[in-house]
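[1] predicted model and sequence below, questions to follow.
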Amino acid sequence: MTREMVIALMIALAVVLIALGVWAWLRRTRRDGGLVAPIAEAPADAVVVDRFEGFYVATTAHDAPLERLAIRGLGFRSRAAVTVMNAGVALDLTGQPRMFVPVADIVSVDRATVAIDRVVEPGGLVRLSWLIGDVTVDTFLRAQDAGSRALADAIAGILPRPLEPSTPTIPTGTDA
């Protein structure tokens, strides 16, 4: 095989791989076309609880951290400013309009280690589970200065508290 044939073969292989990647992304975009990012400003009376700088990692299907969703505005990793307010969470991603997730749409918040393109120390990512319509998605964030625990605690602080049990707790054992 000549040198020119090897170069031509490598170029052809690269073109095929790029074409497959584009085809896969277009299919994913069609699949996720019904999901729309919550482009909105926070309510005028919202009170800022805390603000964090860091990175937006990905938005994935709920409990599937390796399945990226192709939602316009949330498809790619970027720098982020996360503003936690009493009314919800605002995400300011580089080059995107502000996204606001109302507190009523937040399902849960916890910490994670793995997302689609990021593996960090245990608990180094914040996983914000929220609703787009009736679909639950997970958004992964990485706080830069304050740390993931502070961001997760700030978001958890705005969530409604679970209701108290309807039946009284009866002490047992030595506590009786």
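    Arrived safely.
[2] going forward, measure contacts and count neighbours with C-alpha atoms only.
    Noted.
[3] what separates Asp145 from Gly124, distance-wise?
    12 Å (Cα to Cα, to the nearest Å).
[4] who has more neighbours, the two?
    Taking neighbours as other Cα atoms under 10 Å, Asp145 and Gly124 compare with Gly124 leading, 18 against 10.
[5] quick check, Val36 in a strand?
    No - with DSSP: H, G, I helix; E, B strand; the rest coil as the criterion, Val36 is located in coil rather than a strand.
[6] is it true that it touches Ile132?
    Yes - Val36 is within contact range of Ile132, at 7.1 Å (criterion: Cα atoms under 8 Å).
[7] for burial, what's the neighbour tally of Arg27?
    Arg27: 13 neighbours (other Cα under 10 Å).
[8] ok so it is a helix residue?
    Yes - per three-state DSSP, Arg27 lies within a helix segment.
[9] distance of it relative to Thr60?
    The value you get for Arg27 to Thr60, if Cα to Cα is used, is 16 Å.
[10] take a look at this one as well, against the first:
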Amino acid sequence: MTSPLILLAEAPQSAPVTDWAARLGWVAGLLVFVAFVYWLMRQGWKWRGTLQGDLPELPSTPDDPGEPRLRLSGRYHGSTTAGQWLDRIVARGLGIRSRVELTLTDQGLDVVRPGAADFFVPAAQLREARLDKGIAGKVLTEGGLLVVTWAHGDKLIDSGFRSDRAADHTAWADALNQLIHTTEGAR
């Protein structure tokens, strides 16, 4: 009779071998799937821009915008249809997130975005400024976002900004609302 130790030594088994062809097939399939999902998202973005094609050109900064009341450096988080914080507007470059330099003057709000289209919101088209917690794809703590509502063509638009210094938001909302009420009184 043979001992079990001898049987183990007599029947060595090799370690399982990786099936590289199957593994590479799965990786290639996953990459194709990810590329397809990205392509679908890009097509959806383009389609949304086509649907919003009736949005007029964004106003540019006047030659003499006036004396600055306030300045802000921070981030532009996008624009939505007013009151509908998930309905992102992508036409005319309004859907592109970027750094931003805001300047408030008596004539309006100058929005300078490196790498994206700059625009100017005349004081007569400003409607409201408030502190909020979110706008299309960006949710922050309560009051972490300065949302400016403005009229453009026949649409009311909410644009979201976040200052590098969050303490600036309240002063900006107050100054914008004061300018709006002053402008409304002059109409």
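    Done, it's in. All figures in this text were calculated on a predicted structure; none of them were measured in a lab.
[11] now the TM-score, please.
    The TM-score (TM-score structural alignment, normalised by the length of structure 1) is 0.84; 163 aligned residues with a Cα RMSD of 1.9 Å.
[12] in what helix or strand does the counterpart of Ile155 of structure 1 in structure 2 lie?
    Counting by TM-score structural alignment, Ile155 of structure 1 corresponds to Leu176 in structure 2. Using DSSP states H and E, Leu176 of structure 2 falls within helix 168-186.
[13] in that helix, what counts as buried?
    168-170, 172-173, 175-177, 179-181, 183 (16 or more other Cα atoms under 10 Å).
[14] adding distance to Ala136 of structure 2, write those out as JSON lines.
    Below are the buried residues of helix 168-186 of structure 2 laid out as JSON lines (distance: Cα to Cα, whole Å):
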{"residue": "Asp168", "distance to Ala136 of structure 2": "22"}
{"residue": "His169", "distance to Ala136 of structure 2": "19"}
{"residue": "Thr170", "distance to Ala136 of structure 2": "21"}
{"residue": "Trp172", "distance to Ala136 of structure 2": "21"}
{"residue": "Ala173", "distance to Ala136 of structure 2": "20"}
{"residue": "Ala175", "distance to Ala136 of structure 2": "25"}
{"residue": "Leu176", "distance to Ala136 of structure 2": "22"}
{"residue": "Asn177", "distance to Ala136 of structure 2": "23"}
{"residue": "Leu179", "distance to Ala136 of structure 2": "26"}
{"residue": "Ile180", "distance to Ala136 of structure 2": "25"}
{"residue": "His181", "distance to Ala136 of structure 2": "28"}
{"residue": "Thr183", "distance to Ala136 of structure 2": "29"}
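[15] wait, is Leu109 of structure 2 part of a strand?
    Yes - under three-state DSSP, Leu109 of structure 2 falls within a strand.
[16] what's it aligned with over in structure 1?
    Checking with TM-score structural alignment, Leu109 of structure 2 has Val89 as its match.
[17] skip the chain neighbours and tell me the closest residue to that match.
    Val101 (5.2 Å; Cα to Cα, 6 or more residues apart in numbering).
[18] how close does the match of Leu109 of structure 2 get to Gly33 of structure 1?
    With Cα to Cα as the criterion, Val89 of structure 1 and Gly33 of structure 1 are 23 Å apart.
[19] and for Leu125 of structure 1?
    For Leu125 of structure 1, the distance to Gly33 of structure 1 - Cα to Cα - is 26 Å.
[20] same check on Asp145 of structure 1?
    Distance from Asp145 of structure 1 to Gly33 of structure 1, by Cα to Cα: 34 Å.
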